[in-house]
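In: turn this into a model:
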Amino acid sequence: MHHDTIVALATPTGAGAVAIIRISGKEAIDIAAAVFESVKGKDLRNQKTHTIHLGTIVDGAKVVDQVLVSVFKNPNSYTGENVVEISCHGSTFIQQQIIQLLLRKGCRMAQAGEFTLRAFLNGKLDLSQAEAVADLIASDNEASHQIAMQQMRGGFSSEIHRLREELLNFASLIELELDFAEEDVEFADRSQFTDLLNRIEFVLKRLIDSFAVGNVIKNGIPVAIVGEPNVGKSTLLNALLNEERAIVSDIAGTTRDTIEDEMNINGIGFRFIDTAGIRETADYVESIGIQKTFEKIEQAQVVLYLFESAKFHADGQQYRTEIEKIKNKYPQKQVVVVLNKIDLVTEQQLQEIQSQLETLDVKRILLSAKNQEGVHELKNELYALVNTGALRNNETIVTNSRHYDALLKALEAIQKVKWGMESQVPSDLVAIDIREALYYFGEITGEVTNDELLGNIFANFCIGK
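Out: Take a look at the predicted model:
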């Protein structure tokens, strides 16, 4: 299946100025040459790799389009095979005419991600780099783009590969000892091996810990805006997004369902969720909205708990109790207390509110969403909640749940090896745990794989990549 010649549209579907049709396989150049007429009479089969040629695509006597054809000869191409890219005009009719012509000449329609799958099978990319290609295409902010680029260049896989190579060297020595078990010899230095295991354990724990940051950077950070009715939640959402996204009125309970929208703060994606006001109500529809509010709090990683400044000043103790309840109920979430409508209290009242808040161990922001006062400070606080130190230091960050799972299993196996060494377990049993760790390292980079795994990974790619 992976030795035939495939074709697909490499640019988004629909009309545009230009479209690119990609062909890959042993017969790619021959098939393209059969339908291409160069303006200078060139034969594509005799042209050098990495060259571009102007001409027309012809179907018998019929001219389909004037095109540019790029030629890439194996192994110096994306897939490691002969590759031809046809840049044609972006009419959907022209695109389909050229693809159908190529299919009649011997191509097969590519499956999702099949070009990148061939790049992996031909050794142009390892599996983690191939997955980074999909992440790069899907990146919608600077941080996720930076992580995907680092992984695609091999930053993550090279770190895993180094650890695997060192572990494999020691495993080989221990296996050699087993062959000479009757002679009671040691080829592997146990103290060096222990040092290596400690180092591998440290690196694995760092990579595992980075997933918490990487996952939110890749998928965006969900932020729930909660509080009583009419404290300005929808106004705050509009102020953050700088548009009238949510309906605002003086009537308590206006927002009856959750409203979501996304924005980028300093390269990090945030998904804001405006929720229904929390209160006791006999209104059936509003009560459903309130129930959804608590569901969204469960899903969020950051909770913006809004209060009205004047009410907080009048009954600070009650609200401090509410804040403590939220903190205790959701200990794993970042809770930011937001005092809104500060334009409706005096300077002295504001100072008194500040002193009441100092008794609470929470991050707090005072603002007027209506007047856009303090909104910038809130954005800075949200950005500060994300640990971007690893990005600044160009450290490896794990964003893929498959990698995360394999790292956890590799760490478990390494810890078994350490325990076996400390407990003087026989070498043949230690060797089993080492093989298990090597297996999970190889699973990340694709040195160990199977058809089902590859199918699951590349099925999520776009066709044409």
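In: from now on I want contacts and neighbour counts done on CA atoms only, so please keep to that.
Out: Noted.
In: distance-wise, check the residue nearest in space to the middle of the chain relative to Leu304.
Out: The chain has Lys218 as the residue nearest its centroid, 3.3 Å off, counting by CA atoms, centre = their mean. Lys218 sits 21 Å away from Leu304 when distances are taken as CA to CA, to the nearest Å.
In: ok, Ile463 next?
Out: Applying CA to CA, the value for Ile463 to Leu304 is 40 Å.
In: Met52 sits in which helix or strand?
Out: One correction, residue 52 is Ile, not Met. Per DSSP states H and E, Ile52 falls inside strand 51-59.
In: before we compare anything, build this one as well:
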Amino acid sequence: MNYEETIIAPATGMQSAAIAVLRISGEKAFEITEKCFQPKNKKRKISEKSHALIFGDIIDNNGNWIDEVLVSVFKNPNSYTGEDTVEISCHGSSFIIQQIIDLYLKNGARMANAGEFTLRAFKNGKLDLAQAEAVADLIASDTQAAHDLAMNQMRGGVSTKLKELRKQLIHFAAMLELELDFTEEDVEFADREEFLLLVKNLQTHIQALIDSFQYGNAIKDGIPIAILGKPNAGKSSLLNSILNEDKAIVSDIEGTTRDSIEDVVIANGIKFRLIDTAGIRETEDTIEALGVERAIANAKKSKLVLFLYDTENTHPEEIIKLLQPIKNLGIHLFLIENKIDVRNGFNPEFFNSDEISSLKENFASVKNLGISAKNSAQVSDLMTEIASLVKDWKNTSDTIITHARHKEALEKTLASLQATQQALEMNIPGDLMAQDVREAIRHLGSITGDIEVDRDILGTIFSEFCIGK
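Out: This next block holds a predicted model:
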């Protein structure tokens, strides 16, 4: 990829709309635009002033009029990419968009690759790697919670925290390196007790960031919820009530749902991925058995499980047995008595205290409540309860990570810090300890791009962007 070339791409896509925006960035952005654009005010020059709006016409190389447009001018380094940048607001005809792109290509520009504008912003120091990833997250956000997380990260919330921790480690490393320069004089610049406290404190902060991934990633991608239960427990009715549509088949015949049905709902600003599964029971029906197997597999991949039951056709021991395949996986469990409208209300004593205690040992959390899946108010209260639980996952820190790449780097940082702590406690020489400290610094720097990042990693990150960003 040649970063000296001038690039162009539609920032608003190729679909027809009232208006469209095309973005041009690079060394020759102004020069090429001067060839393609004629201001209404003949005295205006594209390059004379940054952050200017110029009204005029796009004219092709043969003098043919293409469109009447508004051009926005951003001179380097005060642009998104840090390069000379032009944004053209034109009429949103896909034909017009393509005509303008073709004209720029003929005059020396090339089509931008996915995410190349943001990649150039990263290369030019306009934002770091974590902030660049947040740009993609912001574009993809479809809930208030996801938007807020992406905006915080894009504004440097994560980066500021990581750079602060890395700065402390660099100071520690500098003291160790200074000691190595004076080995023969047996001079100790680094107070071991002070550094031990520092390393322990850093581990606490790093662990908190790692723990925040459960919440951050779930908010970004949507929280998977599996709806489990015996056949005809009302699982499909619950899904339909949550979605407010007849997504699943509702029938009095047991085993109607033989495969998983998935859909997305946004409740209390949080996205949930709901999975209605086949009823769980022992069966000799090959197709139904496959549905049961998939139900268990989906539950194992979920953060939350809603287990619906009817007190008239089951008992606690049976439910506990059915839950055996998904225990000890960190799943949050909701035990939901359904059909309370025809069962004289919710029976909180259906499970005794020992049974609830046993379940709490095998699940991240356990809640027992009653609803009628056909009662929209009760279903709404259930979703509020679930959203409240999810918000409790958020740690006390405002810094939350949302990317698996960040989590992996933090885990490697933590391992290096644990090795450093062990070295300090065993009074191991500084030259051996320095290697672990350098590794911790390197892993932290890989998140923000403060160290040289592998080209393949950059390619993976920016390939996930849309063209034009």
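In: more neighbours: Ile463 and Leu304 of structure 1, which one.
Out: Leu304 (27 against 20; other CA atoms under 10 Å).
In: show me what contacts the more buried one?
Out: If you count contacts by CA atoms under 8 Å, 6 or more residues apart in numbering, Leu304 of structure 1 has them with Val223, Ala224, Ile225, Val226, Val335, Val336, Val337, Val338.
In: residue in structure 2 matching it?
Out: By TM-score structural alignment, Leu304 of structure 1 lines up with Leu306 in structure 2.
In: wait, is its match part of a helix?
Out: No: according to DSSP: H, G, I helix; E, B strand; the rest coil, Leu306 of structure 2 belongs to no helix; its state is strand.
In: I'd say Ile97 of structure 2 and Thr12 touch.
Out: No: using CA atoms under 8 Å, Ile97 of structure 2 is not in contact with Thr12, being 10.1 Å away.
In: put together JSON lines for the contacts of Leu304 of structure 1, with neighbour count and secondary structure on each row.
Out: Shown next, in JSON lines, are the contacts of Leu304 of structure 1 (neighbours: other CA atoms under 10 Å; DSSP: H, G, I helix; E, B strand; the rest coil):
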{"residue": "Val223", "neighbour count": "24", "secondary structure": "strand"}
{"residue": "Ala224", "neighbour count": "28", "secondary structure": "strand"}
{"residue": "Ile225", "neighbour count": "28", "secondary structure": "strand"}
{"residue": "Val226", "neighbour count": "27", "secondary structure": "strand"}
{"residue": "Val335", "neighbour count": "22", "secondary structure": "strand"}
{"residue": "Val336", "neighbour count": "22", "secondary structure": "strand"}
{"residue": "Val337", "neighbour count": "20", "secondary structure": "strand"}
{"residue": "Val338", "neighbour count": "24", "secondary structure": "strand"}
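In: tell me which of those residues persist in structure 2.
Out: Here the contacts of Leu304 of structure 1 are checked against structure 2 with both residues aligned by TM-score structural alignment, their matches' CA atoms under 8 Å, and the contacts held in both are Val223, Ala224, Ile225, Val226, Val335, Val336, Val337, Val338.
In: what segments of the stretch 201-350 of structure 2 are strands?
Out: For the stretch 201-350 of structure 2, the strands defined by DSSP state E, counting those that start in this stretch occupy 223-229, 261-267, 270-276, 304-309, 332-337.
In: for those strands, which one sits closest to Thr384 of structure 2?
Out: Minimum separation from Thr384 of structure 2 across these (CA to CA) falls at strand 261-267, 7.4 Å.
In: what's the offset of the closest one from the middle of its chain?
Out: 17 Å (CA atoms, centre = their mean, to the nearest Å).
In: for that strand, packing partners?
Out: Secondary-structure packing of strand 261-267 of structure 2 (3 or more CA pairs under 8 Å, 6 or more residues apart in numbering; DSSP states H and E): strand 270-276, helix 376-393.
In: ok, 7 Å please
Out: strand 270-276 (3 or more CA pairs under 7 Å, 6 or more residues apart in numbering; DSSP states H and E).
In: the counterpart of Val58 of structure 1 in structure 2: neighbour count?
Out: Using TM-score structural alignment, the partner of Val58 of structure 1 in structure 2 is Ile59. Around Ile59 of structure 2 there are 18 other residues, counting by other CA under 10 Å.
In: Glu282 of structure 2 too?
Out: Neighbourhood size, Glu282 of structure 2 [other CA under 10 Å]: 11.
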